[in-house]
Structure formats: structure tokens, C-alpha cells
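1. When you get a sec, could you give me coordinates for this:
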Amino acid sequence: MGTKPAAAPEAPRDCPLCPRLVAYREAVRAKEPSWFNGAVPSFGKDDAQLLIVGLAPGVTGANRTGRPFTGDWAGDLLYATLDKFGFSKGKFAADPNDGLVLTGAMITNAVRCVPPENKPVGAEINQCRPFLEARIAALPKLKVILCLGKISHDSTLRALGLKVAAHPFGHGTKYEVEANGKPVTLLSSYHCSRYNTNTGRLTPEMFETVFAEARRILN
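-> All right, here's what the predicted structure looks like:
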């Protein structure tokens, strides 16, 4: 039996690996053929020192626009925070053609295709992890990984070959780990979803505290 080829950092747009996600993607495409409706690529350049790992594309957000966290409430908070801490240039207009550029940062997702009800199942998270592993491996200047939510946190740990039980998730958790043979800091935050912000589980101030720590480490 041959060795399984290494995954690329980005999934093909019409990735066939997860039957449930393919079926959902096709159902949305039938209703909204002008939307992106595919595996959403990472946003940013390969010289990024900060990698932000979200959960998965939102159906009317990144699945519609083709850029992570673009077109929904979670993105409004994320991109405003990135701007505040000097990780972007230009004006965010919730449109992939807005000309916004990330500086020293990249945004990706643990699962690249939109899941029904924003809830990927374990097999789908596992199936997509080789893309996350490859994405991390393709960032030679990486110093900080910032995970948004527990699924992102856990999948990133597994991508790094680490035990989840030894690195429990929490808002503001910080672990010194290794990626690409170099020390990297793993930070985590509650996900910047509308649900979390509406319920007060995550406030803009709480979110900014995590990004402030990322900026402090990089400086």
C-alpha cells in the first residue's frame, strides 16, 4: 500500500471528501448559483506570523463571498479587531473585492466547506485536518496561532500532534507549542459568532484582549 500523498494547504473548490457537506453545498448552489459555494481558501500571505483558525464558512458569509469571515457578523468583529491591532490595511467592506490586505496575518478554517447549521461532525473535522496541517506547514514565519472556538482549538492541537486533554480550551488560554520545528504560541478565544456576542459570552473587549496578547508576542 502506497504512502498517502500530503495534502495541499488549500482544498480544491469542489472538494469531494465529505458527502454530507458536498450535498449541502450543492443544495445551496441550486438555490444561489451566484454564490461561491465551495471550499473557502485561506486569506492572507505565506509570510504571516499570525494564523487565525476559525470553525467553518458561514452559509451566507464566506460560503457566499468566498473569503473567510466575509459577509456576516462574525467577520465584522474579527476584521475590526484585526485593523485595531495593525493586522490589516485598507477598508473592510464585507466584500472580497474591497481591497483589504492582511499584514502579517492569515485567516483559515478548521473545516473549509460550509456545514449545515454551522455544525461539522467529527468525521468531517478529521477529514479536513490534513489541509490545516499543510496550511500550518506552509507558513515559515509562523509565531502565533489564534483559535476561535473549541472545535478550532482541538483540531489545531491534533494537527500539531498534541493531546487535547493536556491543553484544555478556554477563552484566553495560552500554550507554548511547536510547529514546523519552531516554538509557537497557541492562543484561543471564544468564537466571534453573533450568538456568543449577543449572549455576552464574548464581548469586544474580551476579544481584543486575546489579539492584544498576539500583538505583544509578535512585537
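
2. Only C-alpha atoms from now on, for both contacts and neighbour counts.
-> Fine.

3. Next secondary structure element downstream of the longest strand seen in the chain?
-> Ordering each strand of the chain by length in residues (DSSP state E) puts strand 182-189 first. Scanning forward in sequence from strand 182-189 by DSSP states H and E, the next helix or strand is helix 194-198.

4. Excluding its own residues, what touches that following helix? List them.
-> Applying Cα atoms under 8 Å, 6 or more residues apart in numbering, the external contacts of helix 194-198 come out as 73-74, 190, 202-204.

5. Spatially, which two of those residues are the most separated?
-> 73 and 190 (14.5 Å; Cα to Cα).

6. Which one's more surrounded, those two?
-> Comparing residue 73 with residue 190 by other Cα atoms under 10 Å, the one with more neighbours is residue 190, at 22 against 17.

7. what about the closest residue to the more buried one other than its chain neighbours, how many neighbours?
-> Computed as Cα to Cα, 6 or more residues apart in numbering, the closest residue to residue 190 that is not its neighbour in sequence is residue 149, at 4.8 Å. By other Cα under 10 Å, the residues close to residue 149 number 20.

8. For the comparison step, fold the sequence that follows:
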Amino acid sequence: MARDADGYPVTRTPAGVVRGARSARDLAAVDERVCGCRACPRLVAWREEVAEVKRAAFRDQVYWGRPIPGMGPADARIAVVGLAPAAHGGNRTGRIFTGDRSGDWIFAALWRAGLANQPTSVSRDDGLEVHDVRIVSAVRCAPPDNAPTPAERDTCSPWLARELQLLPRLRVAVVLGGFGWSALLPVLAAAGYVLPRPRPRFGHGVEVELVGPDGPLTLLGSYHVSQQNTFTGRLTEPMLDAVLQRAVALAAG
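-> Modelled structure (predicted):
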């Protein structure tokens, strides 16, 4: 596998994503291959343009400008599945949900739930650690207008599938928003989980228990921690806390 100037293995096609994901032996390998992915031309062009033009407030910073890997240990019993990185958040800092208002919300909530060692996430070297939770996104590159296409979602899905396969203790998936929900269900179906018919619809507080090849998995729906939801009060801190507290209780049980 060819490597780019920074040493990351380069993947240029959807078929290459499938091969690269399937052959990744551990989460570190998945993370490394995600960072070198160039399989979606529109997303590559956008993330790199943003990294070059920058926002005025960050004009002195070097943007990451790559896909964003997941965060969290391999023994996690809880997964948090988001939509995609923010153009001036993860795409700038190089860490998922880091450097933007959405990250302020999710990491503060994880801290209150006992899943993070601090409530803030501003940079990759800020000392943040999470435990018993793996944080991932359905699409790994920042998309224009925060809106990946279905094709981009599907191209990225093997990374998500392999990441979940490499979490042997996984028991709960907290899904932030309808896009992540629609991306996760086919991944789980392909992995052998039995989905109800009709397929469960997304909603805040929705709870669905699935049976899979490695045991049960409970899906918990939550409105996304986007500013559109948090600024308007559609999602409040107590609402988000309740979902994460339920996740912790299910994982412990």
C-alpha cells in the first residue's frame, strides 16, 4: 500500500476502502488507514480547501485537513456514533469532536457520565482521555454544508464496520442524529445483527435491542449535538445526560 508524504497509507477508491478496512488487524491500523483515505474526491477537495483558506480566528494554526479517526480504547463497551467532522473543528484539530461547540457538548456530557477525564476538548495535546467508550463518525471527512452524500456515507461505511468489529466488549451504541442512525443500521445488518422489520426509526430516546453474532447490542438514539439543536433547545444537557446515563447502565448490566 502506497504512503503519502506524512507516512499514511493511501486509499483512493471505494474498493480500496473495503480491502483496507477488512485487512486492518487492530484499531491503530484502522486509524492509520483512515487518515490516508482519499476515496471521495468531493470531500478531499473540500477538507483541503478549508485547511488552506482557514477561518480568520484560526489563521495562524496549521489545519489537520485529513479524515478524522475514532477515539477511545479497544475494550470500550459503549460506542458514540456521530455524523462527520466539522470543517473548523475536527478538520482543524485532527481529533473527533474537538475544537467546536459540538465537542463542548459531547465531551462535557461524557465527563458528567464518568466516561472522560475532563469536560473540555480543544486540541489533540490537551490531556483528554476517554474510557469505556469509543467515539466514531459515519463519515470521516468534513463535508460541505455538513451534508455528506449517500454515496460518501456508503464509501466510508467499511471503516465504521471494521472499527465496531474490533470492539469485542461492545454492548451499547449511542447514535447522534438521523444520519448516523441510517448509516449504522446497514453496517450492523451486514455484520449479522438481526434488525426488526420495519427497521426502527430514529428518535431521541429511542432504544432498540438487537441480537448479533457476538451477543446483544442496544441502540440508543439522541439528537445530534449540533448548534442547530443545542442553541434552539431541541437538545438540552439533561436530555443528553439521560441518554448517556442509560448507556452506562446498560453497559454495566
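
9. circling back: so where in the second structure does the longest strand of the first structure end up aligned?
-> Under TM-score structural alignment, the match for strand 182-189 of the first structure in the second structure covers residues 215-222.

10. what's the mean deviation for the matching stretch versus the first structure?
-> By mean Cα distance after the TM-score superposition for the first structure, the fitted stretch 215-222 of the second structure averages 0.8 Å away from its aligned residues in the first structure.

11. Now do that stretch: everything it contacts.
-> Residues outside stretch 215-222 of the second structure that contact it (Cα under 8 Å, 6+ apart): 170-177, 181, 202-211, 240, 243, 247, 250.

12. Next, the buried residues of it.
-> 217-222 (16 or more other Cα atoms under 10 Å).

13. do the same with stretch 41-48 of the second structure
-> Per 16+ other Cα under 10 Å, stretch 41-48 of the second structure contains these buried residues: 43-44, 46-48.

14. What residues in the first structure pair up with that stretch?
-> If you align by TM-score structural alignment, stretch 41-48 of the second structure falls on residues 19-26 of the first structure.

15. Next, the mean deviation of that stretch compared to the second structure.
-> Mean for stretch 19-26 of the first structure is 1.0 Å (mean Cα distance after the TM-score superposition for the first structure).

16. How about residues contacting that stretch?
-> 14-16, 37-38, 113-116.

17. Next: stretch 123-141 of the first structure.
-> 6-11, 17-18, 46-49, 51, 109-112, 142, 155-156, 159-160, 179-180.

18. Can I get the buried part of those as one PyMOL selection?
-> The PyMOL selection below is limited to those of these classed as buried (16+ other Cα under 10 Å):
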select buried, resi 9+10+11+46+48+49+51+109+110+111+112+142+155+156+159+160+179
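
19. before we move on, back to that, closest to residue 110 of the second structure among the buried residues of stretch 41-48 of the second structure?
-> Nearest to residue 110 of the second structure among the buried residues of stretch 41-48 of the second structure, counting by Cα to Cα, is residue 47 at 27.3 Å.

20. State the distance from the closest one to residue 63 of the second structure.
-> In this view, residue 47 of the second structure and residue 63 of the second structure are 10 Å apart by Cα to Cα, to the nearest Å.
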